[in-house]
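Student: got a structure for you, letters missing:
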C-alpha cells in the first residue's frame, strides 16, 4: 500500500468506521438525526483534516474529494437507523473506535512519509490522525477525551505509527503488512480495554 487505490480504500474504511463510532456515541446521548450525523462526520474526518493541514495538503481530502463526506454521512445515518440492532452501544463504540484508530494511524503515517515528512514527525502525524476523530467525538458528546484519561489509547497509536514507519523503511509497506499493523493496533486497544491496562497517574 504505497498509495493510490489501496490507500484510498483504507482511508474510506477508516472514515466509515469512525463515522459509525461517532454516530453511535451520538445515539447514546439521544441526539437527533442531524446531531448524530454531525458527530459522525466530525469524528470521521477531523483526524484526516488535521493530518492534511500538517503535511500541507490543501484543500484537505475531506473537502476536496466528495467520497469522504458521502462515506461519513452515509455511515452515520446507517448507524442511526440500525442502532436498535446494536444491543450494547458502548461496546460497539469502543470496538469501532479501536478499528478506526488502527486504520487512521496507518494511513496517516503513510501519507506523512510519502509527503516527505521525516520518520519521527510522520509518527506524530500518524498518532494525531488516529486520535483526532475520537477527541472531537468525545468533546462534542460532552465526554472527557479518552486520550486524556488513563486508558491506553494514544500510546497504541504512537506504537502503531512507529511500526508503519519501520515497515516503510524496510520496503515492506504493502497491503498485507500494513493491514496487519492496523489489526495489531485494534487488537492491542481491545485487549487493553478488556484487561483495563492504564498509564500511570500522579498520586494526589
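Tutor: Noted; the coordinates are in hand. These figures come from a predicted structure and were not determined experimentally.
Student: could you use CA atoms for every contact and neighbour count after this?
Tutor: Will do.
Student: quick one: the helices in the protein?
Tutor: For the chain, the helices defined by DSSP state H occupy 5-28, 33-55, 61-64, 66-82, 89-114, 119-140, 154-169, 175-195.
Student: against residue 94, how distant is residue 151?
Tutor: 12 Å (C-alpha to C-alpha, to the nearest Å).
Student: so what's the residue count around the nearest residue to residue 19 once chain neighbours are set aside?
Tutor: Distances taken as C-alpha to C-alpha, 6 or more residues apart in numbering place residue 40 nearest to residue 19, at 4.1 Å, with adjacent residues excluded. Neighbourhood size, residue 40 [other C-alpha atoms under 10 Å]: 35.
Student: give the contact list for residue 40.
Tutor: 18-24, 26, 72-73, 75-76, 137 (C-alpha atoms under 8 Å, 6 or more residues apart in numbering).
Student: pasting the second one now:
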C-alpha cells in the first residue's frame, strides 16, 4: 500500500507541475521561473498540510518528487514549443486531475495520523488547493480557489466521499478511486456548465 500511495503522490505532483508550467508559459516566465512555479504548485499544498499536522514534510527525503516535477516541466515545455499555442482548457483539465489526486491523498494522510474526519477533509482541501493558490499569487492572478467553478467544493466532496467510504468498510483502493472520481467529475462538470456558488447579485 505504501508503494501505491507513493505512485499516487507522484502522479498528483506531475499533473500539478504541468499546470504550473502552463501558467508560467502564459506569463512568459524564464526557465527558472517555470521551475519555481511548477514546484510550488506541485508541493506547496502538501508542505503546508504536513507543517500543520506536525509530521515530516513529505518531500524532504524523497528525490523522486523533484524528478517528477522536472520531467513534467521538460515534457510540457517541449510540447508547448512544438505546438506554439495551448488552449486554456488544458490548464483547467490538468488542474482538475491534480485536485482529484491531492484532495484524496491529503484527506487520507490526515486520517492516518489520527485526525477526525472534518479535519481530514480540511487537510485534503489544503493539500489540493494551496499549491495552486501560491502559484496564482506569484503569477499575479486571482487564485482559482477564490473564483473557480466549485474549486474547493469539489475537494470537499471528494474528501467526504473518502471518509464515508472508509466508514462503510470499503477497501482503501476503492475508497480512493470513488473519492477521486467524485472530485474530478464534479470539477469538470462545474467547468463545462459554469457551476458556481453565487452569494452576491450583479447587474449582469
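Tutor: Alright, I've got the coordinates. Only a predicted model underlies this, so the values are computations on that prediction, with no experimental measurement involved.
Student: quick one: TM-score?
Tutor: Overlay of the two chains. TM-score (TM-score structural alignment, normalised by the length of structure 1): 0.92; 201 aligned residues with a C-alpha RMSD of 1.6 Å.
Student: redo the helices of structure 1 as JSON lines? Include distance to residue 146 of structure 1.
Tutor: Putting the helices of structure 1 into JSON lines (distance: least, C-alpha to C-alpha, whole Å) gives the following:
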{"stretch": "helix 5-28", "distance to residue 146 of structure 1": "13"}
{"stretch": "helix 33-55", "distance to residue 146 of structure 1": "13"}
{"stretch": "helix 61-64", "distance to residue 146 of structure 1": "24"}
{"stretch": "helix 66-82", "distance to residue 146 of structure 1": "21"}
{"stretch": "helix 89-114", "distance to residue 146 of structure 1": "10"}
{"stretch": "helix 119-140", "distance to residue 146 of structure 1": "7"}
{"stretch": "helix 154-169", "distance to residue 146 of structure 1": "9"}
{"stretch": "helix 175-195", "distance to residue 146 of structure 1": "11"}
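Student: in stretch 81-101 of structure 1, which residues are buried?
Tutor: Judged by neighbour count using 16 or more other C-alpha atoms under 10 Å, the buried positions of stretch 81-101 of structure 1 are 83, 89, 92-101.
Student: with stretch 187-194 of structure 2 instead?
Tutor: 187-188, 190-191.
Student: and the residue in structure 2 that residue 157 of structure 1 lines up against, how many neighbours does it have?
Tutor: Counting by TM-score structural alignment, residue 157 of structure 1 corresponds to residue 155 in structure 2. For residue 155 of structure 2, the count of nearby residues is 34 (other C-alpha under 10 Å).
Student: was I right to think residue 155 of structure 2 contacts residue 106?
Tutor: No - assessed by C-alpha atoms under 8 Å, residue 155 of structure 2 is found out of contact with residue 106, at 10.0 Å.
Student: the alignment partner in structure 1 of residue 181 of structure 2 and residue 103 of structure 1: what is the separation?
Tutor: If you follow residue 181 of structure 2 across to structure 1 using TM-score structural alignment, you land on residue 183. Residue 183 of structure 1 is 8 Å from residue 103 of structure 1, where distance means C-alpha to C-alpha.
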